[in-house]
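Participant: I would like the atomic coordinates for the input below:
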Amino acid sequence: MTVMTLAGAINAGLRRALERDPKVVLMGEDIGALGGVFRVTDTLQKDFGGARVIDTPLAESGIIGTAFGLALRGYRPVCEIQFDGFVYPAFDQIVSQVAKIHYRTEGKVRAPMTIRVPFGGGIGAVEHHSESPEAYFAHTPGLRVVTPSSPAEAYTMIQQAIADDDPVVFFEPKRRYWDRADVQPDAPPDLDLYRARIVRSGSDATVVAYGPMVATALAAAAQAETEGHSLEVVDLRSLSPVDFDAVEESVRRTGRLVVVHEAPVFAGLGAEIAARITERCFYQLESPVLRVGGFATPYPPAKLEKHYLPDPDRILDAVDRALAA
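Facilitator: Model (predicted):
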């Protein structure tokens, strides 16, 4: 076991992918000598050269368009979008071209590329540097969308994403970049990239979260235990496809479900999960599925983000309402 930060685990996973496959190339703004704004790619250009770790111009559409062309020629490009709010200039390339090429060619052409996007809040950033745009991409057929919640998950999931023959949008919870935990570098992945994981067992209610909110959900579960309630926490990991079977199995045991994400509640991923689980578990649910998320406002200034982001108290309030129903 090696103790790593989540950022360091992604760096180690990228390094392993570069070592294993000469067709893997990294692309992004300031990812070379600087190592990226969060230093996720630190030392990789020094060790693998400027032809495989490429500093690009400040042009997100150009980064994705160039990577798409490389993917069509057999490479496995990994693009870094510096901040979540910067992905929108590349949105057309991603949803109109990258996502559709496999379907458009009747399965003859694939685009094995990974798009890394730091996302979410909690770091006191300025405007356009804290967003939760995952629902846009999860809504787009042809894209895989995943997010790790811990260093161990980040290390294996980035390698699995790069090895996938489909385009993967890899959302990295920037507020968790400096969280530390054990990572076993030589261990093979113990879970498919698109499977959810139960990170805490419980019996009274299921709390589903992903990315930055998993740690918050675990904190809420620990607090609930002191009050005599047992919460099961499910880390979704994959946002498209969603492992509904794992969520259903948990809800059939607990009878209640609370879905948590930083993105606004309206039309967020929680709405789809609530609808699907209500269909699947109608007779097992003891109360309506509840959602906890951001408010229907643009992401607020840094001084107000603590009021915007879900915290353990907001999760526990939803749990209390579910248990009282």
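Participant: use CA for all of it now, contacts and neighbours both
Facilitator: Fine.
Participant: right, and residue 140 touches residue 95 too?
Facilitator: Yes: contact criterion C-alpha atoms under 8 Å: residue 140 and residue 95 qualify, at 6.5 Å.
Participant: All the strands of the stretch 51-200 of the chain, residue numbers only.
Facilitator: 53-55, 76-80, 114-119, 144-146, 168-173, 180-183, 197-200 (DSSP state E, counting those that start in this stretch).
Participant: what does the fifth one rub up against?
Facilitator: The set of residues that contact strand 168-173 without belonging to it, under C-alpha atoms under 8 Å, 6 or more residues apart in numbering, is 112-120, 134, 137, 143-149, 158, 161-162, 211-212.
Participant: The second one too?
Facilitator: The contact list for strand 76-80 (C-alpha under 8 Å, 6+ apart) reads 23-29, 31, 63-64, 67-68, 70-71, 112-117, 162-163.
Participant: List the contacts of residue 117.
Facilitator: Going by C-alpha under 8 Å, 6+ apart, residue 117 touches 80, 81, 82, 83, 84, 87, 169, 170, 171, 172.
Participant: for residue 4, same thing?
Facilitator: So, once contact is read as C-alpha under 8 Å, 6+ apart, residue 4 ends up touching 151, 180, 181, 182, 183.
Participant: Next SSE downstream of the strand or helix carrying it?
Facilitator: Assigned by DSSP states H and E, residue 4 falls within strand 2-5. Downstream of strand 2-5, the next assigned helix or strand under DSSP H and E is helix 6-20.
Participant: helices and strands around the helix or strand just after that following helix, which ones?
Facilitator: Next in sequence after helix 6-20, counting helices and strands by DSSP H and E, comes strand 24-28. Counting contacts by 3 or more C-alpha pairs under 8 Å, 6 or more residues apart in numbering; DSSP states H and E, strand 24-28 packs against helix 6-20, strand 53-55, helix 60-72, strand 76-80.
Participant: To compare against the first, here's the next sequence to fold:
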Amino acid sequence: MAAITLIEAVTQALAYEMTHDPSVVVLGEDVGVNGGVFRATAGLSARFGEWRVYDTPLDEMGIAGVTVGLAAQGMKPVAEAQFEGFIYPMMEQIVCHAARMRNRTRGRITCPAVWRAPWGGGIHAPEHHSEANEHLFTNVPGLRVVLPSSPARAYGLLLAAIRDPDPVIFFEPKRIYRQYKEEVPDDGEALPLDVCFVLRDGSDVTLVTWGAQVKECLEAADALAAEGVSVEVIDVATLTPLDFDTIAESVHKTGRCVIVHEAPKTAGFGAEIAARLAEECIYDLLAPVERVTAYDVHTPLYRLEMKQMPSTAQIVAAAKRTLAAS
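Facilitator: Modelled structure (predicted):
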């Protein structure tokens, strides 16, 4: 079994589903002949043909609308937004139609569609190509928001997203597209949606994160472990519906929580987790909940880009503040 990158895991999952389910189709700008901006769909057009992997016009709203129509008529479309900043024109179709289809028809029609988008910063691109905007979708009933953090989770969660009968936003952290490899069996085994993954057990403080920031949180856990601090690391993976029970169980054990995300701080999804902790776990907390996030600015260009995102040192400092408070 060859080790593969996260982007290769996405391609592998798409190919598996297309091989085993003829209703799965892929559409988007340059996804066919060119294989996508990041080559997530490389080779799929030659393998499955232009009627199952087709290039669309440069029209994000049109792509989203066609995707809703295909899904409502029994297909399983996987649409690509070239970058997360290009998904805004798609929101009208996703929010007003895809997410409401099951409720609108009282369950007679569902919308088994997936919208994939490269997500987040760290590749020295302009701001529309470097946004962390998952929080714009987590407030939408009827819509799942999934953010994998490794090749194995990208493969298993994308399989689950395609098989889900309801619409899924599948954000792929492009900063770690090719950062490292791991062995991912191409066995068609999906990972569960709506479940947090506990990546590291600990007893002193809980780190809650998702996407590319998992890397920094694991580094912070290693740095704190060297100082005798036991850190639990939770990868949320599916932001909505949120598996809050796993987070609550961890905080019940550690009494401290640091939430880390790449999106701006104000009204980011970390605020929802912090609010739930205040409502449901207040008597378990030994210290105030900390949030380590991006600043409330648009992603700056190039030299300042990595300064915008949470660092390992910032996460370590936040964890130490929770320890010092009790």
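Participant: Can I get the helices and strands packed on strand 24-28 of structure 1 in CSV including mean neighbour count and distance to residue 323 of structure 1?
Facilitator: Below are these laid out as CSV (neighbours: other C-alpha atoms under 10 Å; distance: least, C-alpha to C-alpha, whole Å):
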stretch, mean neighbour count, distance to residue 323 of structure 1
helix 6-20, 21, 34
strand 53-55, 22, 51
helix 60-72, 20, 46
strand 76-80, 27, 42
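Participant: May I see the ones you listed organised as TSV, with distance to residue 300 of structure 1 added?
Facilitator: Shown next, in TSV, are those (distance: least, C-alpha to C-alpha, whole Å):
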stretch	distance to residue 300 of structure 1
helix 6-20	25
strand 53-55	31
helix 60-72	24
strand 76-80	24
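Participant: Of the ones you listed, which is nearest residue 196 of structure 1?
Facilitator: For residue 196 of structure 1, the closest of these is helix 6-20, at 18.6 Å, according to C-alpha to C-alpha.
Participant: Which strands and helices lie in contact with the closest one?
Facilitator: Where contact means 3+ C-alpha pairs under 8 Å, 6+ apart, helix 6-20 of structure 1 is packed against strand 24-28, helix 151-163, strand 180-183.
Participant: Quick test: name the residue nearest the centre of structure 1.
Facilitator: Nearest to the geometric centre of structure 1 sits residue 147, at 1.8 Å (C-alpha atoms, centre = their mean).
Participant: Look up how far residue 210 of structure 1 lies from the residue nearest to it when sequence neighbours are not counted.
Facilitator: Spatial nearest neighbour of residue 147 of structure 1, chain neighbours left out: residue 171 (4.8 Å); criterion: C-alpha to C-alpha, 6 or more residues apart in numbering. Distance of residue 171 of structure 1 to residue 210 of structure 1, computed by C-alpha to C-alpha, to the nearest Å: 10 Å.
Participant: shared neighbours, these two?
Facilitator: Contacts common to residue 171 of structure 1 and residue 210, judged by C-alpha under 8 Å, 6+ apart, are 147, 148.
Participant: Report the contact partners of residue 194 of structure 2.
Facilitator: Counted by C-alpha under 8 Å, 6+ apart, residue 194 of structure 2 has contacts 237, 238, 239, 240, 241, 242, 243.
Participant: List just the nearest of those residues to residue 296 of structure 2.
Facilitator: Nearest to residue 296 of structure 2 out of these is residue 239 (C-alpha to C-alpha; 20.6 Å).
Participant: Check the alignment and tell me where the closest one lands in structure 1.
Facilitator: Superposed on structure 1 with TM-score structural alignment, residue 239 of structure 2 falls opposite residue 239.
Participant: Remind me which helix or strand its match belongs to.
Facilitator: Residue 239 of structure 1 is part of strand 238-240 when elements are defined by DSSP H and E.
Participant: After superposing, tell me the mean distance of that strand to structure 2.
Facilitator: Comparing strand 238-240 of structure 1 with its match in structure 2 after superposition yields a mean distance of 0.5 Å (mean C-alpha distance after the TM-score superposition for structure 1).
Participant: Which SSE is immediately downstream of that strand?
Facilitator: helix 244-254.
Participant: What separation is there between the spatially closest residue to residue 156 of structure 1 that is not a sequence neighbour and residue 155 of structure 1?
Facilitator: Leaving out its chain neighbours, the residue that sits closest to residue 156 of structure 1 by C-alpha to C-alpha, 6+ apart is residue 189, at 5.9 Å. Residue 189 of structure 1 sits 9 Å away from residue 155 of structure 1, going by C-alpha to C-alpha.
Participant: Have a look at the two and say which one is more surrounded.
Facilitator: For residue 189 of structure 1 versus residue 155, the count of surrounding residues by other C-alpha atoms under 10 Å is larger for residue 155: 26 against 15.
Participant: List the buried residues of stretch 220-232 of structure 1.
Facilitator: Neighbour counts over stretch 220-232 of structure 1 (16 or more other C-alpha atoms under 10 Å) mark 220, 221, 222, 223, 224, 229, 230, 231, 232 as buried.
Participant: SS state for the fourth one?
Facilitator: Secondary structure for residue 223 of structure 1, judged by DSSP: H, G, I helix; E, B strand; the rest coil, is helix.
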